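# Dropping a prediction and its sequence here:
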Amino acid sequence: MKISTKGRYGLTIMMELGVRYGEGPTSLKSIAEKHGLSEHYLEQLIAPLRNAGLVKSIRGAYGGYVLSKNPEDVTAGEIIRLLEGPISPVDFTEEDDPAKRDLWVRIRDAIAAVLDSTTLSYLVSYKDEGKNENYMFYI
């Protein structure tokens, strides 16, 4: 399974909002500048996150976005499924060889377990040799 830029950048948005949880709104422009991303692309990604109730928009000169939930209550699985769709390493059917089908199901379930047990709170508190300015995601 390869997670596209939608999932990676969406997770980056959510992590930035998680770092600033309780501090007021954060603009997409500031997130885009910090990570060298397209603000226009982030605007496209924030809509489904807002529609799903994961973020709230704040209007005004000092507006932006805030998390709707505590970072401990949001999982990477929620974010990835919302932006990428169902988690599945390959498409398989009931006609597939049972041994292969079992392997694909076990891989899918293992990926889902990692994503569903990884909270936004964990991701924003993770430190790699003291650096957490730019996030890299490996699955």
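In hand now; what should we look at? Residues are numbered from 1 along each chain as shown.
# When you work out contacts or count neighbours from here on, use the C-alpha atoms and nothing else.
Fine.
# which helices and strands does the longest helix belonging to the chain pack with?
In the chain, with assignment by DSSP state H, the single longest helix is helix 98-117. Here helix 98-117 touches helix 76-84, going by 3 or more C-alpha pairs under 8 Å, 6 or more residues apart in numbering; DSSP states H and E.
# want to compare, so here's the second one:
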Amino acid sequence: MKLTSKGRYAVTAILDIALNGQENPVTLSDISERQSISLSYLEQLFAKLRRHGLVKSVRGPGGGYQLGLPTQDISIGMIISAVNENISVTKCLGQGNCHDGHECLTHSLWEELSQRIESFLDQITLAELVNKQGTKARTHQTHQDFDNLLVVNS
């Protein structure tokens, strides 16, 4: 299985909105700059994300994008699915024609793995990723405070 940049970038961009868009909408140019993702690529992804209701656009000065649902209601699986990302690990992409038009010997194994990956991604919410980022930021700040204390007391 290979998750392409489409799925990775979509998750990253929506997480960026969740982290930076509590007060005001987030522009795609801001996401592009912070995450080093092409603006034109983001525009393509956000058209799909908007159609699926995961984000909504705000027009006018100060406009941009906001989440279309609360973070606890958006799963990573929903985001990946919205941008038409296929996470099947079967050679035939689940079609059952992997060996001369028939299922290969290990088709059911790879099919089950695909289902487990999909289930796993459906269980992870955007809220969980936001919380993890918050924990990392607090840990980083605590380390900086400790380092500053050491410098002052030296």
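All right, it came through fine. If you're wondering where the values come from, they're calculated on a predicted model, not measured in any experiment.
# list the helices and strands the helix or strand following the longest helix of structure 1 packs on?
Using DSSP states H and E, the helix or strand that follows helix 98-117 of structure 1 in sequence is helix 120-125. Under the contact definition 3+ C-alpha pairs under 8 Å, 6+ apart, helix 120-125 of structure 1 sits against helix 5-19.
# Just want the angle from the helix it packs on to helix 76-84.
Relative orientation of helix 5-19 of structure 1 versus helix 76-84 (axes from the mean of the first three to the mean of the last three C-alpha atoms, to 10 degrees): 140 degrees.
# Next, the angle from the helix or strand following helix 5-19 of structure 1 to helix 5-19.
Going down the chain from helix 5-19 of structure 1, the next helix or strand is helix 28-35, by DSSP H and E. Here the directions of helix 28-35 of structure 1 and helix 5-19 differ by 100 degrees (the same axes, to 10 degrees).
# how much does helix 28-35 of structure 1 stray from structure 2?
Compared with structure 2 after fitting, helix 28-35 of structure 1 has a mean deviation of 0.8 Å; criterion: mean C-alpha distance after the TM-score superposition for structure 1.
# helices or strands next to that helix in the packing?
Helix 28-35 of structure 1 packs on helix 5-19, helix 39-51, going by 3+ C-alpha pairs under 8 Å, 6+ apart.
# For S57 of structure 1, find the nearest of the ones you listed.
Nearest of the helices and strands packed on helix 28-35 of structure 1 to S57 of structure 1, taken as C-alpha to C-alpha: helix 39-51 at 7.5 Å.
# average offset between the closest one and structure 2?
Taken over the aligned residues, the distance from helix 39-51 of structure 1 to structure 2 averages 0.8 Å (mean C-alpha distance after the TM-score superposition for structure 1).
# Provide the aligned range in structure 2 for that helix.
The aligned range for helix 39-51 of structure 1 in structure 2 is 39-51, by TM-score structural alignment.
# returning to that earlier point: so which of the helices and strands packed on helix 28-35 of structure 1 comes closest to G85 of structure 1?
Comparing the helices and strands packed on helix 28-35 of structure 1 under C-alpha to C-alpha, the one sitting nearest is helix 5-19, at 9.6 Å.
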